[in-house]
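K.L.:
I would like to see how this sequence folds:
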Amino acid sequence: MKEYADALEFLYGLEKFGIVFGLENIQRILEIIGNPQEHVKAVHVGGTNGKGSVVSMLACMLSEAGYRVGKYTSPHLVSFTERITVDEEEITEAEVAELTAEIRQTIQREDSDRAFTFFDFTTALAYEYFRRRQADIVLVEVGLGGRLDSTNVISPLVSIITNVGFDHMGYLGNTIAEIAREKAGIIKRGVPVVTGARDNAREVIEGIAGGCESPVHVLGGDFRYERRTDQVMSYTGLSMKLDNVFVNLKGDHQLANGALALCAVELLKVCGFPAEERPIRNGLSRVRWPGRIEIVREKPTILLDGAHNVDGVQALVRFLDTRFPEKRTTLVFGVMKDKEYEKMIDLLRPRADVIVLTRLANERGLPPEAMKGLAAEATITQDVRSALLKARAVTSDRDLILITGSLYLIGEARAAIDEMF
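P.N.:
Here you go, the predicted model:
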């Protein structure tokens, strides 16, 4: 529809302002439209990896328990509407168009000189949508960092910091302690914190939480999980114990994410959102989070994973070693310029029999030629479609095509695979 196309043109046009840290603009936008964030009860989820998985697990468990659940995540894979859902139903194109036009006109009328970013505007749009849809609870994924991220204008019931690793160092700092301080910026006074962070990062988070008089619940200490088999764990929590819980996301790291989500569910109980064992189990057994160790085709097996930093690639390699230890693999790899792509390729090379490097349809994408020295045997392609054609040509039906390096790559690949395979 034309109105939706116009809305996207406006929203993506805001990307010219780039990434601008700070809350002044988002707070002003929200003030102009009536502070919708004050009308939602929320859980705020930050960290380096696993944010979206934890949000999706919580959404499924709470929906199964009968609550009307809003979810705000980023980035999207194929459609902008993926970012904003209520009860797992995406905001419609018509609703995006209507809200964009309405909020834009209100800002122009009240503060026409105000400049704001894509993420400022879309975050305000999401909070207004959740208010109008009267969501019982909203699960909000941090975009980048935490302290100065546009989402950090809420007073949540629970804050979650999944883990802390090296990513976005140009914005967040060059040490784990510096990055942890940015992530911990979502902690609010008296609001309980759930975290899977370790060592120095955990100490930083505990220190900041202590200054806010916020209780901290640490994975491996206050609550824990034990792997039983693939995708099955037992959970021992603050007051709840569950045996043989199936998690419908692949990879042992998803069991850790499941434990974080379960601890948050325990804390939400005292906030007026109780969930019994059956909806908890049902929610985890049906959770989906596309593009995260997702097998989308067989013959050949095509596996998509949005691993975009070293920690994510390490988790992916562990999965491959367990699930496909002997399978011949064609790697399709594309990455953003600001990532530790050298280390990522070093981890993936031993798992790849054929490497195809490609360029993302994004101005922040790294030209594949820049990676050639790291994998001299690799084939260079200039777009994702060409990379997939090359991968299919050199891969038999018994083999594996692994597509990874960026969520933007996964989004492009998903759209192309449906047409090509």
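
K.L.:
Every contact and neighbour count from this point should use C-alpha atoms.
P.N.:
OK.

K.L.:
which residues in the protein form helices?
P.N.:
Ranges of helices in the chain, per DSSP state H, are 2-13, 24-32, 51-64, 93-110, 118-132, 169-172, 176-183, 199-211, 253-269, 277-286, 310-323, 341-348, 384-393, 407-420.

K.L.:
Second input sequence below; structure requested for side-by-side comparison:
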Amino acid sequence: MKTYDEAIHWINSRLRFGIKPGLERMQWIMEKLGSPEKKLKVIHIGGTNGKGSTVTYLRSILNEAGYKVGTFTSPYIETFNERISVNGAPIKDEEIIQLVNVIKPLVEEIETTELGTMTEFEVITVMAIYYFANMNPMDINIFEVGLGGRLDSTNILVPIMSIITNIGMDHMNILGNTVEEIATEKAGIIKKDTPIITGAKQEEALNVFIEKSKLLGAKLLVGGKDFAIDEVKTLKKGEQFSYHSAVSFYKNIEISMLGYHQVENASLAITAADFLKIPEHVIREGLKKAFWPGRMEMVSEKPVVILDGAHNPEGVLSLVQTIEEHFPNKRRHIVFAALRDKELKPMLKTLASIDSKIYFTQFDSPRITEAEEFLSIYPIPNAKVNSNWRELIENVYMTLTRDEVLIISGSLYFISEVKPYLRTIIKENNYKD
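P.N.:
Model prediction:
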């Protein structure tokens, strides 16, 4: 591969192989590469929602403490390279080319064995591990689980700590139909004698984590029991809260991301930082500076425009709660697009509960829910449909007043398409009082 476009095209070509849970292919290729995964100092983060935000909070804290931090996350919002980042900055195009040239021959070789083809996510996981182990070593790495945990390609790693943010009903066709079944898959990232932190609330999930932790001798810290948040206040651009545990009490911590769920994500990062013995003033500053695109991201203040990748029932519930908390006196417009393999009915029911104008649309994906389908899944009175998302967003944006807010939500893949287009519209139509 000589160009970035060639490299990205090859990586994207792996998408046709879908999702193939299992670690055999990862074990094979790690051995061929000289076991780079064993060189990494890793924090492993799984869960249904909030993984990316928790990665960001913890990375920002560690950066503030002077650590060089590598992160592996998915999906991306603006550029593919975001998925492998150093101190929050995406790696370079030339490094993507270099990584593909190292890994592609091995991917082609494994296809001649009984193990078969590697998926896109497996390939990118290998790229991240090789990069942080051999090309640009880090002080610490934070890896986000792709799907589930037990059979996810990132589970080849041996972490110094694991975090499970929460448990929700997502990817049920793969992970299971009950909280207990999904929790069992997520619990796969719990490792022997390795601390595990969780924000899960359901008793069925916690029982799974408690049993697995005892079995492996892993110290388990549970949100609401071993650490907690209170005195939560909504700020104009973020949240304020207090945190306490057996070892710490931090009063009036501020974060810049919106929503109570972000306070919960921040508490997981604080607990991890305490374990790593990061000083309080560093934790405070790191949290305040943390920013994660596409999650209640305010891309315009006049008028207010928000992007949020709420793509499952728990995410949409957090979105609605945050809108009610931060914009109680504004008229709301919500543009929504989602993939058809999601739990759509409960998501639509939650959207219908908020006083707002709802618009359904669609984007280019083989898994898309067509705009018209939403109304047959859960009819929302007066909801409007427009399959052309560009036309829809521009039309709504151009009519906004100072008393209104536009929220664009749904699939993160949708948000990644919308953001650059929306930025152009905002730039061309500067708001005038």
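
K.L.:
Please identify which of the helices of structure 1 is closest to residue 191 of structure 1.
P.N.:
Judged by Cα to Cα, the one of the helices of structure 1 that comes nearest to residue 191 of structure 1 is helix 199-211, at 8.8 Å.

K.L.:
about what we covered before: of all the helices of structure 1, which one is nearest residue 304 of structure 1?
P.N.:
Residue 304 of structure 1 lies closest, by Cα to Cα, to one member of these: helix 407-420, at 6.4 Å.

K.L.:
on that earlier part again, which among the helices of structure 1 is found nearest to residue 231 of structure 1?
P.N.:
Nearest to residue 231 of structure 1 among the helices of structure 1 is helix 253-269 (6.8 Å), distances taken as Cα to Cα.

K.L.:
Contact partners for the residue nearest the centre of structure 1?
P.N.:
Most central in structure 1 under Cα atoms, centre = their mean is residue 52, positioned 3.4 Å from the mean C-alpha point. Listed by Cα atoms under 8 Å, 6 or more residues apart in numbering, the contact partners of residue 52 of structure 1 are 73, 74, 141, 289.

K.L.:
count of neighbours near the counterpart of the last one in structure 2?
P.N.:
Counting by TM-score structural alignment, residue 289 of structure 1 lines up with residue 292 in structure 2. Residue 292 of structure 2 is surrounded by 17 other residues when neighbours are defined as other Cα atoms under 10 Å.

K.L.:
my guess is residue 292 of structure 2 contacts residue 56, does it?
P.N.:
Yes. Judged on Cα atoms under 8 Å, residue 292 of structure 2 makes contact with residue 56 at a distance of 6.4 Å.

K.L.:
ok, back up a step: make a PyMOL selection of the buried ones in the contacts of residue 52 of structure 1.
P.N.:
Buried members of the contacts of residue 52 of structure 1 can be picked out in PyMOL with the line below, counting by 16 or more other Cα atoms under 10 Å:
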select buried, resi 73+74+141
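
K.L.:
out of the contacts of residue 52 of structure 1, who's nearest residue 164 of structure 1?
P.N.:
For those, the nearest to residue 164 of structure 1 is residue 141 (14.8 Å; Cα to Cα).

K.L.:
where does the residue lying farthest from the centre of structure 1 sit relative to residue 85 of structure 1, distance-wise?
P.N.:
Most distant residue from the mean C-alpha position of structure 1: residue 109, 34.3 Å away (Cα atoms, centre = their mean). Between residue 109 of structure 1 and residue 85 of structure 1 the distance is 29 Å, computed by Cα to Cα, to the nearest Å.
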